[in-house]
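this one's structure only:
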């Protein structure tokens, strides 16, 4: 079930919960987002910077 806001859960997280939060928001399995992130790291680009920025700006989900 997709959530209406973009937030990081306190459960189902591996590092910071960014991929789990994105998966919850868009109704996609978090493992697929994690796999896409790892594969994207093989390409040049700012993947790690985007991850860190999302880690900073995404609030933790309340109630957990």
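That came in fine, so what should we check first? Note that the structure is a prediction, hence the values are computed from the model and not measured. Numbers count the residues shown, from 1 in each chain.

CA only for contacts and neighbour counts going forward, please
Will do.

and the closest residue to residue 47 other than its chain neighbours, how many residues sit next to it?
Leaving aside its chain neighbours, residue 47 sits nearest to residue 41 (6.5 Å; criterion: CA to CA, 6 or more residues apart in numbering). The number of residues packed near residue 41 is 13, by other CA atoms under 10 Å.

got another, please set it beside the one above:
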């Protein structure tokens, strides 16, 4: 069994792909993750800081390129 890896999404991103990537990884709707980040930010929590750190640290989803001919 292959281990699941966390990536920033390139297909379903709005800003940096962090929320969409987390949604795919946790198998939940990315909108819920986005709302969670917004709630943390509005309640004086570290929502924006966590998002920015994850944007830098989490790698972007690899693109499956066709083999070169």
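Perfect, thanks for sending it. Bear in mind that the values here come from a model prediction, so they are computed numbers and not experimental data.

And the TM-score between these chains?
Overlay of the two chains. TM-score (TM-score structural alignment, normalised by the length of structure 1): 0.85; 62 aligned residues with a CA RMSD of 1.5 Å.

isn't the residue nearest to residue 47 of structure 1 right next to residue 49, touching?
No - between residue 41 of structure 1 and residue 49 there is no contact under CA atoms under 8 Å: 11.3 Å.

packing partners for the helix or strand where residue 49 of structure 2 lies?
Take DSSP states H and E as the rule and residue 49 of structure 2 turns out to sit in helix 47-57. Under the contact criterion of 3 or more CA pairs under 8 Å, 6 or more residues apart in numbering; DSSP states H and E, helix 47-57 of structure 2 touches helix 18-26, helix 30-42.

Any idea which of these gets closest to residue 11 of structure 2?
helix 18-26 (8.5 Å; CA to CA).

with structure 1 superposed, average distance for that closest one?
Compared with structure 1 after fitting, helix 18-26 of structure 2 deviates on average by 0.4 Å (mean CA distance after the TM-score superposition for structure 1).

still on that earlier bit, adding distance to residue 11 of structure 2 as columns, could you present the helices and strands packed on helix 47-57 of structure 2 in TSV?
Listed next are the helices and strands packed on helix 47-57 of structure 2 as TSV, based on distance: least, CA to CA, whole Å:
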stretch	distance to residue 11 of structure 2
helix 18-26	8
helix 30-42	12
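
now for these, which one comes closest to residue 54 of structure 2?
helix 18-26 (6.7 Å).

Alright, that wraps it up for me.
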